[in-house]
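1. Have a look; sequence and predicted model below, questions after that.
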Amino acid sequence: MSPRLNIGLPETFSPSEVAKALDCSEWWVKEQARRRRIPFMRSGSGYRFTRDHVEEIFRILEERPSPASVIEGEVTPRRRTRPQLVGPVASLRARSPRRARNAA
């Protein structure tokens, strides 16, 4: 294999190389590109990613705390609380099995 010639073209990365950098599966990277959720370029060999693409993917996936919660020390609940039911609640009753209805 000949060494790469530096002719001003950007270096590209395969989905497996991007997956390794993101610590995820190659399938996930391809699926996100297919659904147009992450930037990519398409070549004869499939999906390819430039360094700018990979940096943008990291920015897309980055999560930061909201400024208000950092200042106030607010902790967001992990579980949703169930809404309080208002008014009477109807109890449910199971139907008889079809075979029992057809036998009659």
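-> Done, it's in. Numbering: from 1, shown residues only.

2. only C-alpha atoms for contact and neighbour calcs from this point on.
-> Noted.

3. Please tell me how far residue 98 sits from residue 55.
-> Note on residue 98: its distance to residue 55, by Cα to Cα, to the nearest Å, is 59 Å.

4. here's the one I want to compare it with:
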Amino acid sequence: MTYLLLTLVFLVIAVAAAAVALRVAARRTPTTADERPAPWRALVLAAVALFVLTAVFDNVMIASGLFAYSDAHISGLRVGLAPVEDFAYPLAGVILLPALWTLFGSRRAR
């Protein structure tokens, strides 16, 4: 199994959970789109921060020899020394965590 295929599994799960969360949130809050808060700015900032941290720390860990990737299992595209597939996990987190919060978080009025 390639690393890309493995990361796609996590991304599909995250996107599916986000789709369910959006439907649940739409049913819970009978408001118009103009009245709903738009969390997009916070999500984009979180994604940028996680991508930068992933790039820095993956490159440091790979350069120091803590781990290595077999070229047979990655796409070959890299950000520095880090394969681009490593960036799927922060993306999945940015998608999945707000979805889980929506589905299982506080039921208080927000």
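-> Yep, it's here. As the structure is a computational prediction, the values presented were derived from the model and not from experiment.

5. So after superposing, what's the score?
-> Once superposed, the chains reach a TM-score of 0.25 (TM-score structural alignment, normalised by the length of structure 1), with 51 aligned residues with a Cα RMSD of 4.8 Å.

6. quick one, strands of structure 2?
-> Along structure 2, the stretches classed as strands by DSSP state E are 78-79, 82-83.

7. In CSV: those strands, plus distance to residue 8 of structure 2 and mean neighbour count.
-> Below are the strands of structure 2 laid out as CSV (distance: least, Cα to Cα, whole Å; neighbours: other Cα atoms under 10 Å):
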stretch, distance to residue 8 of structure 2, mean neighbour count
strand 78-79, 17, 14
strand 82-83, 14, 22
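
8. In structure 2, where's the longest helix?
-> Criterion DSSP state H: the longest helix present in structure 2 is helix 3-28.

9. for structure 1, same thing?
-> helix 51-61.

10. And residue 98 and residue 55 of structure 1? Which one has more around it.
-> Per other Cα atoms under 10 Å, whichever of residue 98 of structure 1 and residue 55 has more neighbours is residue 55, with 12 against 8.

11. Quick check: the gap between the more buried one and residue 42 of structure 1.
-> For residue 55 of structure 1, the distance to residue 42 of structure 1 equals 18 Å [Cα to Cα].

12. Over to residue 17 of structure 1?
-> From residue 17 of structure 1 to residue 42 of structure 1 the distance is 16 Å (Cα to Cα).
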